[in-house]
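A.B. asks: no sequence on hand, only this structure:
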């Protein structure tokens, strides 16, 4: 039976890999786009999907931007993210706020809005976190703080929604070959070689495994690191 999924971050990287895999097997997709230009690109790439323009950098506006949501939702996949490196001493508050808004507050608000549909389907909330949500390194304080917060959010949500049959999973990939990773390397002032990192399709395969796990089990948290070279 075809499932219904709402996916953020489907325009590139891990989100695009997940959306392609789900579309290929005939599942129904609702995709969030941050602006009209990105929405047009998503409609071209996923012609059968329902594309909604909603800016995750403005969590307070999400309720008004989303409009009518599906009545049943099998999975809510939080894949979109934002990163700006900088030391605590030097990073402006606007950059900190953007990362917290996109990586933590928007997933919390979007989940709240989708909970009736998730409960109706006894669905799954999956947050693509990061190994930065497990260990914080220099220059990553704002990003790591947002990801540590997202991990706490999934832990609390899991306990709250168990009675409604909603499963919650946190996926923590290490560095993955995505446009975001290329931007991180630019910020770090280093050359970017995608062959050194996990392929987005590998993380997507992990996510699909979580989605398809029989209901008698649940994967609460999984870390994906590079294999031996």
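C.D. replies: Great, that's in hand. Since the structure is predicted, the reported quantities are computational estimates derived from the model, not experimental observations. Residues are numbered from 1 along each chain as shown.
A.B. asks: use CA for all of it now, contacts and neighbours both
C.D. replies: Noted.
A.B. asks: could you report the neighbour count for residue 152?
C.D. replies: 15 (other Cα atoms under 10 Å).
A.B. asks: next, the buried residues of the one helix or strand it maps to.
C.D. replies: Applying DSSP states H and E as the criterion places residue 152 in helix 141-161. Within helix 141-161, the residues scored as buried using 16 or more other Cα atoms under 10 Å are 141-151, 153-155, 157-158, 161.
A.B. asks: what is that helix packed up against?
C.D. replies: helix 93-100, strand 167-173 (3 or more Cα pairs under 8 Å, 6 or more residues apart in numbering; DSSP states H and E).
A.B. asks: I'd like the next helix or strand past the last one.
C.D. replies: Later in the chain than strand 167-173, the nearest helix or strand by DSSP H and E is helix 179-188.
A.B. asks: whatever helix or strand comes next after that following helix versus strand 167-173: what angle between them?
C.D. replies: The helix or strand immediately downstream of helix 179-188 is helix 200-212, counting by DSSP H and E. If you take axes from the mean of the first three to the mean of the last three Cα atoms, to 10 degrees, helix 200-212 sits at 160 degrees to strand 167-173.
A.B. asks: now for helix 200-212, which elements pack on it?
C.D. replies: helix 13-24, strand 167-173.
A.B. asks: among those, which is the most enclosed?
C.D. replies: Most buried of the helices and strands packed on helix 200-212, by mean neighbour count (mean count of other Cα atoms under 10 Å): strand 167-173, with a mean of 24.
A.B. asks: in addition, the following structure is provided for comparison:
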């Protein structure tokens, strides 16, 4: 699986498809974390929601680089589809960890301090949103949806549901709690469970459909 992770990171880096999303995310952080007097948790809610979209973009962009013939070769060398999906997941998650560290460091520098509790909540929120983004990106990629237009529409609707629908116990309750400065403990715990379960379901379903369509 680590070999597949390195392969996908090299593939993504060589293609430079990561640039639009990551540059937009960094630009947002530059604008967002400007006022040292602003509370950090509401800002973390905004940047974490943005990272959810970025991780979904990176997942789709990375998996869409290979054409069908190249993908068959990759599956053949990996021998197990689970290794391919796991490698892709770890590659995007690694990119998100780096972006999260950049966000936390920049926010701490701009606010003039590094409160451990606040940073821990911010880190957990960003990584949970990353898992949601990967879970959406896997089935919306070319692995299951061959046409780009349908892939984009599916990703948009799924992102809208996760980010905007209040009654779904996914990312929205957690991000609303942060932006409204409510206690985030409960929503964060629910979001962690939902994100892990969602990613496992996504990987399992995509792997099953790939095996059935092979």
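C.D. replies: Done, it's in. Model, not experiment: these values are computed from the prediction.
A.B. asks: care to give me the TM-score?
C.D. replies: Remark: TM-score between the superposed chains equals 0.40 [TM-score structural alignment, normalised by the length of the second structure]; 133 aligned residues with a Cα RMSD of 5.1 Å.
A.B. asks: ok so, going back, for the helices and strands packed on helix 141-161 of the first structure, give me CSV that also has distance to residue 78 of the first structure.
C.D. replies: Below are these laid out as CSV (distance: least, Cα to Cα, whole Å):
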stretch, distance to residue 78 of the first structure
helix 93-100, 14
strand 167-173, 10
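A.B. asks: select, out of those, the one closest to residue 221 of the first structure.
C.D. replies: Closest approach to residue 221 of the first structure among those is made by strand 167-173 (4.7 Å; Cα to Cα).
A.B. asks: what helices and strands are in contact with that closest one?
C.D. replies: strand 124-128, helix 141-161, helix 200-212, strand 221-224.
A.B. asks: change it to 10 Å
C.D. replies: Applying 3 or more Cα pairs under 10 Å, 6 or more residues apart in numbering; DSSP states H and E, we find strand 167-173 of the first structure packed against strand 75-78, strand 124-128, helix 141-161, helix 200-212, strand 221-224.
A.B. asks: switch the ones you listed over to a markdown table; also include distance to residue 37 of the first structure.
C.D. replies: Output for these, formatted as a markdown table (distance: least, Cα to Cα, whole Å):
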| stretch | distance to residue 37 of the first structure |
| --- | --- |
| strand 75-78 | 21 |
| strand 124-128 | 24 |
| helix 141-161 | 26 |
| helix 200-212 | 23 |
| strand 221-224 | 32 |
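A.B. asks: for residue 179 of the first structure, which of the ones you listed is the nearest?
C.D. replies: Checking these against residue 179 of the first structure by Cα to Cα gives helix 200-212 as the closest, at 10.4 Å.
A.B. asks: compute the inter-axis angle for that closest one and helix 13-24.
C.D. replies: Using the same axes, to 10 degrees: helix 200-212 of the first structure against helix 13-24 is 60 degrees.
A.B. asks: what's near enough to touch residue 9 of the second structure?
C.D. replies: By Cα atoms under 10 Å, 6 or more residues apart in numbering, the contact set of residue 9 of the second structure is 3, 15, 62, 87, 88, 90, 91, 92, 94, 95.
A.B. asks: and with 6 Å instead?
C.D. replies: Taking Cα atoms under 6 Å, 6 or more residues apart in numbering, we find residue 9 of the second structure in contact with residue 91.
A.B. asks: report how many residues lie close to residue 207 of the first structure.
C.D. replies: Per other Cα under 10 Å, the neighbour tally for residue 207 of the first structure reads 21.
A.B. asks: how close does it get to residue 221 of the first structure?
C.D. replies: Per Cα to Cα, to the nearest Å, residue 207 of the first structure is found 11 Å from residue 221 of the first structure.
A.B. asks: got it, and residue 113 of the first structure?
C.D. replies: 23 Å.
A.B. asks: what's the answer for residue 182 of the first structure, then?
C.D. replies: For residue 182 of the first structure relative to residue 221 of the first structure (Cα to Cα), the value is 26 Å.
A.B. asks: swap in residue 50 of the first structure?
C.D. replies: For residue 50 of the first structure, the distance to residue 221 of the first structure - Cα to Cα - is 29 Å.
A.B. asks: again, but for residue 205 of the first structure
C.D. replies: Distance from residue 205 of the first structure to residue 221 of the first structure, by Cα to Cα: 15 Å.
A.B. asks: likewise residue 75 of the first structure?
C.D. replies: From residue 75 of the first structure to residue 221 of the first structure the distance is 16 Å (Cα to Cα).
A.B. asks: who has more neighbours, these two?
C.D. replies: Neighbours around residue 75 of the first structure and residue 221, counted as other Cα under 10 Å, are more numerous at residue 75. The numbers are 25 against 17.
A.B. asks: that one touches residue 5, doesn't it?
C.D. replies: Yes - using Cα atoms under 6 Å, residue 75 of the first structure is in contact with residue 5, at 4.8 Å.
A.B. asks: any idea how many residues pack against residue 126 of the second structure?
C.D. replies: By the other Cα under 10 Å criterion, the neighbourhood of residue 126 of the second structure contains 27 residues.
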